[in-house]
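In: give me the fold of what follows.
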Amino acid sequence: MRSDKYVLSCECNCTSQENTFWLINQSDDSSVVLVDASQILTPAEFEKNKAGVSDIFGLVPYCSISSESQGELVRLRKIPSAPQPYCYVVDDSGMPNSCDTADCKTKKELVQRLELSIKTEALIEFKNATARLYLDEKHFRGFPKRSFVERYIKLNGYSKSDQQLYNDIAYYWQQAGFNEDSIWLLEKVISNSPERAVAYLNLADAYWGRDEKRIALGHYKKYSELMELSGKKQKIPKRVKERSEELESVSANAAPSALKVSPSLPAAMVAAIELENHMSAQELRLIPNGSVSWKGSVVGAVAYEDSKGSCSIYTYQGGVLGEVFSNVPCKFKGPPKLKSDRKAALPDVVYELEVFLPNRGAMVNHIVALYFDAEKNAFCSSSELADWYLSKGKNMMPDLQDGTCEVGAG
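Out: Here you go, the predicted model:
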């Protein structure tokens, strides 16, 4: 579980005590390595288990006390010694190359079949191992987290029957300070089960841990609403009320300078875009300083690493992703501009682009404009507002009744 490896053992020669091991590395596309291996044992364990140990590893004598960590897999080399006919030293020459023989491929297929047959048991054990280790900072740092769950979902798909396990795992991650991993997993839980109250609580705690308190507030509100609807208001933790009151005491009509331009998008928003477009983060190109946020609501620009030159603008609020604009091909002229031409409480967010118009057969100037709706606590897009900024004469104020807002929790 720690190393994301499987070990298959074959006792090929009992007389010489030479065993063959296959290491199947699941995190490396199921690569197979053929090695001789043994488990590190302390001198006390060696004395206690002279007759052998009850696992797949044979007990072997070391030439000298090993400094290797307990529980690690090491490659050993046998050399002559006295009074023993031989002893073992740790071979530091490195792991051999991957094996691609028919026999090794068979071992890989065996592990893959095994994983499918015990998939639920594997996730339960991963959750239990996470629960045992999350308070141990030293050991938990190197313990697999998102990488394990990503591969598990890739192999087995997402099942609602596993959502309690996912929620517990994300809780332990958040408690250990791995807030980004926790947010990524909780967003998946909520997208598949939007009425799961405890997921909103854990998600809010994770955002609070990242000091993104306005986003946390939206999720605390959603959690409280769901708990009240289910008649469990008395079970709402005290911190939810205290943190919500702390943030709500801040004036909603803060100065325009409070709009925050960020160099990148929040991790949860990137994950939602990945899910929406069935692509990885490596296929997205975030526009530098292309994100604007206020009170937990975010608007951001992305381009796609494809030959078509596609680009999009999204809003993200309360766990809900909304696509404001998408075109092929298109090109951002730069980061968004904050414009106060309307003298509103908060400036408008204006993206300037070049887009291709088929009827003209050429790239033309285009504007996407958004305003912040304080009542809905969300960025809203308006074609009327965009036309107003694009036009030369601004004699009449724009009508924002065409505004479109994707509103999530809060």
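In: from here on, contacts and neighbour counts on C-alpha atoms
Out: Noted.
In: tell me where the stretch 201-350 of the chain has strands.
Out: 260-262, 284-294, 297-304, 311-317, 320-327, 330-332, 337-339, 348-357 (DSSP state E, counting those that start in this stretch).
In: out of these, nearest to residue 110?
Out: strand 284-294 (35.8 Å; CA to CA).
In: which positions in that closest one come out as buried?
Out: Neighbour-count burial for strand 284-294, counted by 16 or more other CA atoms under 10 Å, picks out 284, 286-294.
In: next one: stretch 204-222
Out: Under the neighbour-count rule (16+ other CA under 10 Å), stretch 204-222 has 204-209, 212-222 buried.
In: one more: stretch 394-406?
Out: For stretch 394-406, burial by neighbour count (16+ other CA under 10 Å) applies to 398, 403-406.
In: gap between it and the chain center?
Out: Computed by CA atoms, centre = their mean, to the nearest Å, the chain-centroid distance of stretch 394-406 equals 37 Å.
In: what residues does that stretch touch?
Out: 315-317, 320-322, 342, 378-385, 388 (CA atoms under 8 Å, 6 or more residues apart in numbering).
In: burial check on residue 43, number of neighbours?
Out: Here the count is done by other CA atoms under 10 Å, and residue 43 has 13 residues near it.
In: count the residues that sit near residue 349.
Out: Taking other CA under 10 Å as the criterion, the count of residues near residue 349 is 23.
In: the buried residues of stretch 394-406 in strands, which ones?
Out: Using DSSP state E, the subset of these located in strands is 404-405.
In: make CSV out of the buried residues of stretch 394-406 and add distance to residue 183.
Out: Supplementary listing: these in CSV, determined by distance: CA to CA, whole Å:
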residue, distance to residue 183
398, 38
403, 29
404, 26
405, 23
406, 20
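In: closest one of the buried residues of stretch 394-406 to residue 330?
Out: Nearest to residue 330 among these, with distances taken as CA to CA, is residue 404, at 21.7 Å.
In: how close does the closest one get to residue 114?
Out: For residue 404, the distance to residue 114 under the criterion CA to CA, to the nearest Å works out to 49 Å.
In: kindly report the same for residue 375.
Out: Following CA to CA, the distance that separates residue 375 from residue 114 is 53 Å.
In: of the two, which one has the most company?
Out: When residue 375 and residue 114 are compared on other CA under 10 Å, the one with more neighbours turns out to be residue 114, at 11 against 7.
In: quick one on the thing from earlier: which one of the buried residues of stretch 394-406 sits closest to residue 267?
Out: The closest of those to residue 267 turns out to be residue 406 (CA to CA; 18.7 Å).
In: sorry, back to before: I'd like to know which of the contacts of stretch 394-406 are buried.
Out: By the neighbour-count criterion of 16+ other CA under 10 Å, the contacts of stretch 394-406 include these buried positions: 315-317, 320-322, 378-385, 388.
In: for the comparison step, fold the sequence that follows:
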Amino acid sequence: MKNFVIFLLLSFANGCCANANEKILLAPELPKVMLGAISERNATSVNKVKIESGGALKWGSEYLVSISIKGEQKSCSVYKYTGNILFSLFNGVPCEFKGPADVNESRNTSMPDILYKIKLYLPNRGAMTDEMIALYFDEQKATYCLSDSLSDWYQNSDKKYPPDLSDGQCGYGPGE
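Out: Got it, this is the predicted structure:
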């Protein structure tokens, strides 16, 4: 009986943290249902959704994708798709991506951070400014989360001290 309980606990522990051991890969294509959910969320057709070059990543059964909507106003969004549910991590207008996602392993965590460099319009400055979207892997939730503090840490901080991830937002689902 004791061995059975230990086996059961170990099986649960391995199952809940399986994503932390997965390798992040560039996704060559996205599930059609995901593209449909993104176009529905943005009230546009699928052919107006532009997946940024190097912006679709996959680990296990989860995806991270950076998109912009083809149109007059430049926009950028980052979504997470898992368990057939689309989660919004970031939306900005006007905004544009400045390159592909950067899979950054400099913090030596179980999963790398994902960084997106963007130009974002800030009304208080009245101009487009260089900004960064930073995502980290939350071990307890076994998913990626957005952190403004991590973004600031990568752009401005003394790297001797770890970033404060208490502002982490793991996404908004349907009906935001």
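In: superpose the two chains and report the TM-score.
Out: With the length set by TM-score structural alignment, normalised by the length of the second structure, the two chains reach a TM-score of 0.81; 161 aligned residues with a CA RMSD of 2.5 Å.
In: circling back to that earlier point, farthest pair in the buried ones among the contacts of stretch 394-406 of the first structure?
Out: Farthest apart among these - using CA to CA - are 320 and 388, which lie 27.9 Å from each other.
In: can you give me the neighbour number for residue 225 of the first structure?
Out: Residue 225 of the first structure has 16 neighbouring residues, counting by other CA under 10 Å.
In: so where is stretch 115-132 of the second structure in the first structure?
Out: Aligned by TM-score structural alignment, stretch 115-132 of the second structure corresponds to residues 350-367 of the first structure.
In: roughly how far out does that stretch sit from the chain middle?
Out: Centre to centre, stretch against its chain (CA atoms, centre = their mean), the figure for stretch 350-367 of the first structure is 35 Å.
In: cool, and stretch 200-208 of the first structure?
Out: For stretch 200-208 of the first structure, the gap between its own C-alpha mean and the chain's C-alpha mean amounts to 14 Å (CA atoms, centre = their mean).
In: now do stretch 364-378 of the first structure
Out: Stretch 364-378 of the first structure sits 28 Å away from the centroid of its parent chain (CA atoms, centre = their mean).
In: what lies in contact with that stretch?
Out: For stretch 364-378 of the first structure, the surrounding residues in contact (CA under 8 Å, 6+ apart) are 252, 295, 297-298, 317, 325, 346-357, 379-383, 385-387, 389-390, 405-407, 410.
In: show me which positions of it end up buried.
Out: Within stretch 364-378 of the first structure, the residues that qualify as buried are 366-372, 377-378, counting by 16+ other CA under 10 Å.
In: what's the answer for stretch 23-33 of the second structure, then?
Out: Residues of stretch 23-33 of the second structure classed as buried under the neighbour-count rule (16+ other CA under 10 Å) are 24, 30.
In: ok, residues contacting that stretch?
Out: 54-60, 84, 111.
In: and which of these is nearest to residue 14 of the second structure?
Out: The shortest distance between residue 14 of the second structure and any of those, using CA to CA, involves residue 60 and amounts to 14.0 Å.
In: number of residues surrounding the counterpart of residue 44 of the second structure in the first structure?
Out: Matched to the first structure by TM-score structural alignment, residue 44 of the second structure sits across from residue 279. Residue 279 of the first structure sits with 13 neighbouring residues when counted by other CA under 10 Å.
In: from residue 366 of the first structure, how far off is residue 279 of the first structure?
Out: Computed with CA to CA, the distance linking residue 279 of the first structure and residue 366 of the first structure is 27 Å.
In: surely residue 303 of the first structure meets residue 282?
Out: No: the pair residue 303 of the first structure and residue 282 does not pass the contact test of CA atoms under 8 Å, sitting 11.3 Å apart.
In: neighbour count for those two, which is higher?
Out: Here residue 303 of the first structure and residue 282 are set side by side on neighbour count (other CA under 10 Å), and the busier one is residue 303, at 20 against 9.
In: what sits against the counterpart of the more buried one in the second structure?
Out: Superposed on the second structure with TM-score structural alignment, residue 303 of the first structure falls opposite residue 68. For residue 68 of the second structure, the residues meeting the contact criterion (CA under 8 Å, 6+ apart) are 49-52, 74-77, 96.
In: if you set the cut-off to 10 Å instead, what comes out?
Out: Residue 68 of the second structure makes contact with 48-52, 74-78, 91-93, 95-97, according to CA atoms under 10 Å, 6 or more residues apart in numbering.
In: over to residue 53 of the second structure?
Out: Residue 53 of the second structure makes contact with 66-67, 97, 99-101 under the criterion CA under 10 Å, 6+ apart.
In: now the buried members of the residues you listed.
Out: Among these, those that count as buried by neighbour count (16+ other CA under 10 Å) are 66-67, 97, 101.
In: quick check: the farthest pair among these?
Out: The most widely separated members of these, counting by CA to CA, are 67 and 101 (11.2 Å).
In: can you add distance to residue 7 of the second structure and give the contacts of stretch 23-33 of the second structure back as a markdown table?
Out: Output for the contacts of stretch 23-33 of the second structure, formatted as a markdown table (distance: CA to CA, whole Å):
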| residue | distance to residue 7 of the second structure |
| --- | --- |
| 54 | 41 |
| 55 | 39 |
| 56 | 37 |
| 57 | 33 |
| 58 | 30 |
| 59 | 26 |
| 60 | 24 |
| 84 | 30 |
| 111 | 26 |
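In: what's the closest of the residues you listed to residue 11 of the second structure?
Out: Distance ranking of these against residue 11 of the second structure, using CA to CA, places residue 60 first at 17.7 Å.
In: residue 34 of the second structure: how many residues sit nearby?
Out: If you count neighbours by other CA under 10 Å, residue 34 of the second structure ends up with 18.
In: mind telling me what it corresponds to in the first structure?
Out: Residue 34 of the second structure is assigned residue 269 in the first structure as its aligned equivalent, the criterion being TM-score structural alignment.
In: residue 122 of the second structure: what's it in contact with?
Out: For residue 122 of the second structure, the contact set (CA under 10 Å, 6+ apart) comprises 92-95, 128-130.
In: most neighbours among the residues you listed, which one?
Out: Highest count within the contacts of residue 122 of the second structure by other CA under 10 Å belongs to residue 95, 22 neighbours.
In: what separation do you get for the aligned partner of it in the first structure and residue 355 of the first structure?
Out: Using TM-score structural alignment as the criterion, the counterpart of residue 95 of the second structure in the first structure is residue 330. Distance of residue 330 of the first structure to residue 355 of the first structure, computed by CA to CA: 4 Å.
In: got any residues that touch both of these two?
Out: Residues within reach of residue 330 of the first structure and of residue 355 at once, by CA under 10 Å, 6+ apart, are 310-311, 363-366.
In: and those as TSV, adding distance to residue 261 of the first structure?
Out: Putting these into TSV (distance: CA to CA, whole Å) gives the following:
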residue	distance to residue 261 of the first structure
310	23
311	19
363	27
364	26
365	23
366	21
